[in-house]
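Undergrad: have a look; sequence and predicted model below, questions after that.
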Amino acid sequence: MFEQLFPNVRLEDIVTATNETLFMTLVSVAGTFIIGLALGLLLYLSAPGGLWQNKVLNWITSSVVNVFRAIPFIILILLLFPLTDFLVGTIRGPKAALPALIVGGAPFYARLVEIALKEVDHGVVEAAKSMGAKYSTIIFKVLLPESMPALVSGITVTAIALIGYTAVAGAIGAGGLGDFAYFYGFQRSNMDVLFLSTILIILIVFLFQFIGDLVTRKLDKR
């Protein structure tokens, strides 16, 4: 039945492409979460009235975030080719897409982290400060736990954006479903390949959204 519906698709090829997309997404989400969280904290803490209020540091961090958010992803991949080749040893394949995915996703998530932290009740932070809590305690015991539902919701949105980025990266040889859809579907006029690749990408998006919403709801009930 599969061969009848998708005559131009080999099962092993679509499984490999799906695995490559999941690999790129999961690793880039992990890297984006770590770097984006650090940047978002820096933006929040160095802002006027923040725990580490520093106008110069905030301006530099904000500028870096804004610049990398403004660069279209396809151009960012090309700009990062020298760095990618240095880090990975190649500019093709799923691993080669990771630097661009993380660099493209982290600034986006950093702004979501900043927004999430700003939603934390300022009175809770002031109460912790008045009790003599150290900055590290305020960050890890107050700010992050209080903002965790919003942080999870933000990384879910970012993960879905990164799935779209993997498809773009695939168009220039990064592998995955984007590569499969473009080279084996579009360029060869195999619409069944294009259709199946699209369905699988949509299913992956739904999966990440479901997991993210589930975790967010559980955190909200705590």
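TA: Right, received. Where do you want to start? Residues are numbered from 1 along each chain as shown.
Undergrad: only C-alpha atoms for contact and neighbour calcs from this point on.
TA: Noted.
Undergrad: and the longest helix anywhere in the chain, what does it pack against?
TA: Longest helix of the chain, by residue count under DSSP state H: helix 11-46. Applying 3 or more CA pairs under 8 Å, 6 or more residues apart in numbering; DSSP states H and E, one finds that helix 11-46 contacts helix 55-70, helix 94-118, helix 144-170, helix 176-179.
Undergrad: want to throw the ones you listed into CSV with distance to Leu207 and mean neighbour count?
TA: Listed next are these as CSV, based on distance: least, CA to CA, whole Å; neighbours: other CA atoms under 10 Å:
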stretch, distance to Leu207, mean neighbour count
helix 55-70, 26, 15
helix 94-118, 19, 24
helix 144-170, 10, 22
helix 176-179, 16, 30
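Undergrad: take the one below as the second:
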Amino acid sequence: MNELMGELSVAFGETFTMVSISTLGAVLLGLPLGIAIYVTDRHLFWQNRVVYLLSTVLVNIIRSVPFVILLVLLLPLTQWLLGSTIGPVAAAVPMSVAAIAFYARLVDSALREVDPGIVEAAEAFGASPMRIIATVLLPEALAGLLRGLTITLVSLIGYSAMAGIVGGGGVGDLAIRFGYYRYETEVMVITVIALVVLVQLVQTAGDWVSRRANKREKR
């Protein structure tokens, strides 16, 4: 049992590494990409049909590829960037690509829920595009952006379990090595329970933060 707890601790550390790196990628690149998709659509100040089509098609293509296949497809990119395809950091590369596309679409959806009248009023007062984004769009869409980030985090935990297939490590790898190959059912059960608890904690925390942000907006 002590050996299992030690293995589980290491596996959770690897899962945390993968999810943290890919979440950071989603925020740093997925958020701007989602904003770009929204503001280059034909109804806003930076209308650019070419940029809009290129970005939205790219996001749709990445999102349409099953993550297990995306893991394999991006192995050459991972090898080129890191010189290795093994380990949690290597697994974070395809996870980041998937997270960026996933969160970008959620950002676009959250921004579309903002009342267009507020944006038009800001434009009428002569606010610059960057000022409108920073002081109108993002604050008004904050609750939706946080909900989208929570959904992304939960999805990434599931992706991290699949990353064990290509040597990414993590809880999924532990479940496969012990629960599947060694037929140790109790290990499989423990890892599943651990993942369920982790997802519940992330979802509860995300819901609480987004509710707080929503209350602030209504004030």
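TA: Perfect, I can see it now. No experiment lies behind these values; they were computed from the predicted model shown.
Undergrad: got a TM-score for the two of them?
TA: The TM-score (TM-score structural alignment, normalised by the length of structure 2) is 0.95; 216 aligned residues with a CA RMSD of 1.1 Å.
Undergrad: can you list the helices and strands packed on helix 11-46 of structure 1 in a markdown table and add distance to Ile14 of structure 1?
TA: Below are those laid out as a markdown table (distance: least, CA to CA, whole Å):
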| stretch | distance to Ile14 of structure 1 |
| --- | --- |
| helix 55-70 | 32 |
| helix 94-118 | 15 |
| helix 144-170 | 14 |
| helix 176-179 | 8 |
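Undergrad: of the ones you listed, which approaches Phe206 of structure 1 most closely?
TA: helix 144-170 (8.8 Å; CA to CA).
Undergrad: can you name the residues of structure 2 that that closest one overlays?
TA: The aligned range for helix 144-170 of structure 1 in structure 2 is 138-164, by TM-score structural alignment.
Undergrad: one more: stretch 193-211 of structure 1?
TA: Taking TM-score structural alignment, stretch 193-211 of structure 1 hits residues 187-205 over in structure 2.
Undergrad: that stretch against structure 1, how far on average?
TA: Between stretch 187-205 of structure 2 and the aligned residues of structure 1, the post-superposition mean distance stands at 0.9 Å (mean CA distance after the TM-score superposition for structure 1).
Undergrad: ok, and what's touching that stretch?
TA: Stretch 187-205 of structure 2 has contacts (CA atoms under 8 Å, 6 or more residues apart in numbering) with 4, 8, 150-151, 153-154, 157, 171-172, 174-176, 178-180.
Undergrad: check stretch 115-123 of structure 1 too.
TA: Leu41, Tyr44, Leu143, Leu144, Glu146, Ser147, Ala150, Leu151.
Undergrad: sec struct for the corresponding residue of structure 2 for Thr90 of structure 1, please.
TA: Aligned by TM-score structural alignment, Thr90 of structure 1 pairs with Ser84 of structure 2. Three-state call for Ser84 of structure 2 (DSSP: H, G, I helix; E, B strand; the rest coil): coil.
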